[in-house]
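Novice: What shape does this take:
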Amino acid sequence: MINIYPVFHNKKQYLDLLLLADEQESMIDRYLERGDMFVLSDNNEVKASCVITEEGAGVYEIKNIAVYPQFQRQGYGKKLISFLLEHYKTQCHTMLVGTGDSPITISFYKNCGFVYSHRIPNFFIDNYDHPIFEDGKQLKDMIYLKISKSR
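Specialist: Coordinates of the predicted model:
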């Protein structure tokens, strides 16, 4: 049985999971405590987590969403996205997510209903202390995608 629940304390107990989506702990520290954290478990086994922040004026940003590798491509990430959209539906008019320029990741978000918003050039080069690679490609720009609802 799938259960999604908030984590209010000791969020770093899930650091191994958080590092799957953001591989530098100092970057996670920038948003972890100010964000809302949720964990998804299935049959009492943790499968995925996410951290979302309120950016003001009805804008929320998914800062971190990760599924353990052995549970990927089983719908857990999509369930978390659906949960977040429902959970924040009354106060959120735009849900943002920033990611590296990786076709697999961007395709996942587009399948969840996100569309291209904007790009921050050299984000990964300027903000990380080491090169970040995904699918053999060095990440440079942060690609932002969004879901917006009309008011």
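
Novice: From here on, just use CA atoms for contacts and neighbour counts.
Specialist: Will do.

Novice: By residue count, which strand of this protein is the longest?
Specialist: Counting by DSSP state E, the longest strand found in the chain is strand 45-56.

Novice: And the contacts of it?
Specialist: Strand 45-56 has contacts (CA atoms under 8 Å, 6 or more residues apart in numbering) with 14, 17-18, 31-32, 34-41, 60-68, 71, 76-77, 80.

Novice: and the next helix or strand after it, what does it pack onto?
Specialist: The first helix or strand that comes after strand 45-56 along the chain, using DSSP states H and E, is strand 59-67. Packing partners of strand 59-67 (3 or more CA pairs under 8 Å, 6 or more residues apart in numbering; DSSP states H and E): helix 15-21, strand 45-56, helix 76-87, strand 94-100.

Novice: Put together TSV for these, with mean neighbour count on each row.
Specialist: Below are the helices and strands packed on strand 59-67 laid out as TSV (neighbours: other CA atoms under 10 Å):
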stretch	mean neighbour count
helix 15-21	18
strand 45-56	19
helix 76-87	17
strand 94-100	22
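
Novice: one more, for comparison:
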Amino acid sequence: MMQDLFQLHTPDAAELRSPYYQSLLLEADPSADALDVHPGETVILALTRLDGLPVAVLVAGRTEHGMEILNLSVHADFRRQGLAGRLIREFLHGQSEMVRVCTGSTSFPALALYQKNGFRIQGVDPDYFVVNYDSPIYEDGIQLRDRLILRWNPS
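Specialist: The predicted structure is shown next:
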């Protein structure tokens, strides 16, 4: 059996303000709102290397829509190893209410990841990224315009 090279960690809001976590959060969402974490209202899960260096983080919180995954990011050197899916499954384990997540319509890997973990598309916010972000965002040469809303329901 292969030794697990990553361990689950639950950083507090102060730890989340460290430069390494901040850069991870901004990779997933380049807006300053990505860094706005409210203690007591959020669930923060991270995967760290055995030496403690964080390589992936999930931030979820209660919004007017219920529980919502607000940010999910994996360091570029550690992608495609199942870490994001592991954090999603850890977060969803034991959830008894609907969970929502939003992603860009051109964020194809993220869309596939969420659907593999039981999320279904609920709706579309047309031009969300055009209206709410100061600069255009491009993914794979396509301007990101629309936000997809997905939801997961407990079985």
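
Novice: how about a markdown table for the helices and strands packed on strand 59-67 of the first structure, with distance to Asp141 of the first structure added?
Specialist: As requested, those are exported to a markdown table (distance: least, CA to CA, whole Å):
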| stretch | distance to Asp141 of the first structure |
| --- | --- |
| helix 15-21 | 16 |
| strand 45-56 | 20 |
| helix 76-87 | 23 |
| strand 94-100 | 6 |
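
Novice: Among these, which comes closest to Ser148 of the first structure?
Specialist: Taking CA to CA, strand 94-100 is the member of these nearest to Ser148 of the first structure, at 4.3 Å.

Novice: Quick check: PyMOL command selecting the buried ones in the contacts of strand 45-56 of the first structure.
Specialist: Restricted to buried positions by 16 or more other CA atoms under 10 Å, the PyMOL selection for the contacts of strand 45-56 of the first structure reads:
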select buried, resi 17+18+32+35+36+37+38+39+40+41+60+61+62+63+64+65+66+67+68+76+77+80
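
Novice: on that earlier part again, the inter-axis angle of the longest strand of the first structure versus strand 94-100?
Specialist: 120 degrees (axes from the mean of the first three to the mean of the last three CA atoms, to 10 degrees).

Novice: so how far does stretch 95-104 of the first structure reach from one end to the other?
Specialist: The separation between the terminal residues of stretch 95-104 of the first structure, taken as CA to CA, to the nearest Å, is 20 Å.

Novice: With adjacent residues omitted, what lies nearest to the most centrally placed residue in the second structure?
Specialist: The centre of the second structure sits closest to Leu72, judged by CA atoms, centre = their mean, with a distance of 1.8 Å. What sits nearest to Leu72 of the second structure in space, not counting adjacent residues and going by CA to CA, 6 or more residues apart in numbering, is Leu58, at 4.4 Å.

Novice: Tell me the residue in the first structure aligned with that neighbour.
Specialist: Here Leu58 of the second structure is matched to Cys50 in the first structure, going by TM-score structural alignment.
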